[in-house]
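**Student:** following is a predicted model, sequence given first.
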Amino acid sequence: MTSLRTAIITGGVSGLGKATAIRLEADGVKVITLDVADGADLVVDVTDADAVQAAATDVGPVDILINSAGIVGPTSPLWETPHDGWRRTFEVNVHGTFHTCRAFVPGMRERGWGRIVNIASMAGKDGNPNMAPYSASKAAVIALTKSLGKELATSGVLANAITPAVIETPMNADTGPEALAHITSLIPMRRVGRPDEVAELIAWLTSDKVSFSTGAVYDISGGRATY
């Protein structure tokens, strides 16, 4: 990968986003973090479509987009899930991904090269109990990526999703202990994943080494994935 390439990483201040930023910088990629947290290169809320579009205009050409910003949302039975918690989970996980793709994809198409990695979750395939908002939102990210990959298939821009099992990140500190114990128990390797392990997969998916895969879903689950 050339040093001329630029990556935008949402949620890039912590967790998978931070690990990916470190990994891509090691490949000579210029990384711009976009996050609501202090310390981001761009302090932007991905749920704000206008702010995301303005950021895209200000930044200029971007070759790589990694959508890592996300929240777990409420961890309770569906019938006890508050309406605002459901909506907020979709606003960040789904609408945020839509907003960034909509803002940055046109420039990639114009230049004829781009890599998009949307971070979904095994929850989007399996449906974790007491995590309906998160599971449903990540299923939506998977479907969005499949559609986008097909739309961009002849453009030189590749869009793929990854579906990690539970990873040791600050985001999971907000997951209820029972829910966390359940999803960890599903991993045959009997451990949670590390952010650097996920970052390695993302680095590959954003490189020239990937050329015949788009609209695909890559599991990184310690053996949990069964399809």
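**Tutor:** Yes, it's here.

**Student:** alpha carbons only for contacts and neighbour counts from here, please
**Tutor:** Will do.

**Student:** so which residues of this protein form helices?
**Tutor:** 15-26, 49-59, 83-90, 96-111, 123-126, 132-151, 177-185, 195-205 (DSSP state H).

**Student:** let's have those in JSON lines, adding mean neighbour count.
**Tutor:** Putting the helices of the chain into JSON lines (neighbours: other C-alpha atoms under 10 Å) gives the following:
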{"stretch": "helix 15-26", "mean neighbour count": "21"}
{"stretch": "helix 49-59", "mean neighbour count": "16"}
{"stretch": "helix 83-90", "mean neighbour count": "16"}
{"stretch": "helix 96-111", "mean neighbour count": "19"}
{"stretch": "helix 123-126", "mean neighbour count": "19"}
{"stretch": "helix 132-151", "mean neighbour count": "22"}
{"stretch": "helix 177-185", "mean neighbour count": "14"}
{"stretch": "helix 195-205", "mean neighbour count": "18"}
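
**Student:** who's in contact with the closest residue to residue 86 other than its chain neighbours?
**Tutor:** Among residues not flanking residue 86 along the chain, residue 133 sits closest, at 5.4 Å (C-alpha to C-alpha, 6 or more residues apart in numbering). Contacts for residue 133 (C-alpha atoms under 8 Å, 6 or more residues apart in numbering) come out as 73, 74, 85, 86, 89, 90.

**Student:** put this next to the previous one:
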Amino acid sequence: MADRDVMLVTGGSRGIGAAIVRLAGQGRQVAFFYRSSRAEAEACVRAAAAEGVQATPIQADVSDEASLLRGFEAVDKLGTLRVLVNNAGVTGGRSRLEDVTAAQLDEVLRVNVAGAFLCAREAVRRMSPRRGGAGGCIVNISSGAAKSGSPNAWIHYAATKGAMDTMTLGLAREVAAEGIRVNAVRPGVIATDIHADRSPEQFEAMTRMIPQGRMGQPEEVARMVLWLASEQASYVTGGLFDVSGGL
């Protein structure tokens, strides 16, 4: 096994995940999971290289345990996992609760909850001194939806992010004495393709709700994630950090 520290970002080929990979820091070894688009993954690698970051794309579906485990085995070949950013997520489609289907629920629960739990499990197995590790850091990408509930749109998605917040709090306390820090970042309205189906009127209405008067950028979320993953945050664990322009 290579003797090098590795950061793993799940769902790292686009949006917030790609911004985290690109801004990870010169000389850093970063691996990222992507589910299907090789073209997006390769574009992310090129963007990271332009910033001096060596990024390795790994095809892995966090909603499938066998695929996820193969992904972690690939990470092990790169070096020692020291940082996990649990970013992979889906909305399950915009819907009022009365119209949510079992298939929608199954998808958001498998990706956003089961996937996050299983990735955290694999990270702890590699980081914990109980298993020969030397500590590390987990940053979960939650959502401001966990606070608002996202009525008339994504209650099902919001509930999965609430589960991620609870996992963050519990796991942080469970592994703190093992040198593993666990925090969550809760983005607000961020300019990614998650909002691509909204009309100009809907965008304007969203912006009016934000105290800072604008949508956030993926890079603004990435900088918070990377701070939490750094030694500057060495005494920070069990925190839920809003990056939301005041919402």
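**Tutor:** Yep, it's here. In this text, all values refer to a predicted model and were calculated from it rather than measured experimentally.

**Student:** if we can go back for a sec, adding distance to residue 224 of structure 1, write the helices of structure 1 out as CSV.
**Tutor:** Formatted as CSV, the helices of structure 1 follow (distance: least, C-alpha to C-alpha, whole Å):
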stretch, distance to residue 224 of structure 1
helix 15-26, 19
helix 49-59, 34
helix 83-90, 24
helix 96-111, 25
helix 123-126, 10
helix 132-151, 15
helix 177-185, 9
helix 195-205, 15
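
**Student:** between the ones you listed, which gets nearest to residue 157 of structure 1?
**Tutor:** Closest approach to residue 157 of structure 1 among those is made by helix 96-111 (6.6 Å; C-alpha to C-alpha).

**Student:** what is the most widely separated pair among the contacts of residue 133 of structure 1?
**Tutor:** 74 and 90 (11.4 Å).

**Student:** overlap in contacts of those two?
**Tutor:** Residues touching both residue 74 of structure 1 and residue 90 (C-alpha under 8 Å, 6+ apart): 133, 134.

**Student:** dump the contacts of residue 133 of structure 1 into JSON lines; add distance to residue 98 of structure 1 as well.
**Tutor:** Shown next, in JSON lines, are the contacts of residue 133 of structure 1 (distance: C-alpha to C-alpha, whole Å):
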{"residue": "73", "distance to residue 98 of structure 1": "18"}
{"residue": "74", "distance to residue 98 of structure 1": "22"}
{"residue": "85", "distance to residue 98 of structure 1": "19"}
{"residue": "86", "distance to residue 98 of structure 1": "17"}
{"residue": "89", "distance to residue 98 of structure 1": "14"}
{"residue": "90", "distance to residue 98 of structure 1": "11"}
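
**Student:** what do we get in structure 1 for residue 175 of structure 2?
**Tutor:** Aligned counterpart of residue 175 of structure 2 in structure 1: residue 152 (TM-score structural alignment).

**Student:** err, residue 127 of structure 2, not the other one
**Tutor:** When structure 1 is aligned by TM-score structural alignment, residue 127 of structure 2 is paired with residue 108.

**Student:** quick check: that match vs residue 61 of structure 1, distance?
**Tutor:** Relative to residue 61 of structure 1, residue 108 of structure 1 is positioned 8 Å away (C-alpha to C-alpha, to the nearest Å).

**Student:** likewise residue 81 of structure 1?
**Tutor:** Counting by C-alpha to C-alpha - residue 81 of structure 1 and residue 61 of structure 1 are separated by 40 Å.

**Student:** mind listing what the residue lying closest to residue 90 of structure 2 once chain neighbours are set aside touches?
**Tutor:** Closest residue in space to residue 90 of structure 2, ignoring its immediate chain neighbours: residue 108 at 6.0 Å, by C-alpha to C-alpha, 6+ apart. Neighbouring residues of residue 108 of structure 2 by C-alpha under 8 Å, 6+ apart: 89, 90, 91, 92, 156, 157, 160.

**Student:** just flag the most distant two among those residues.
**Tutor:** The most widely separated members of the contacts of residue 108 of structure 2, counting by C-alpha to C-alpha, are 89 and 156 (12.4 Å).

**Student:** mean deviation of the top strand by length along structure 1 from structure 2?
**Tutor:** Identified as the longest strand of structure 1 according to DSSP state E is strand 157-164. Mean deviation of strand 157-164 of structure 1 from its aligned counterpart in structure 2 after superposition (mean C-alpha distance after the TM-score superposition for structure 1): 0.5 Å.

**Student:** and what of stretch 49-59 of structure 1?
**Tutor:** For stretch 49-59 of structure 1, the mean deviation from structure 2 after alignment is 2.0 Å (mean C-alpha distance after the TM-score superposition for structure 1).
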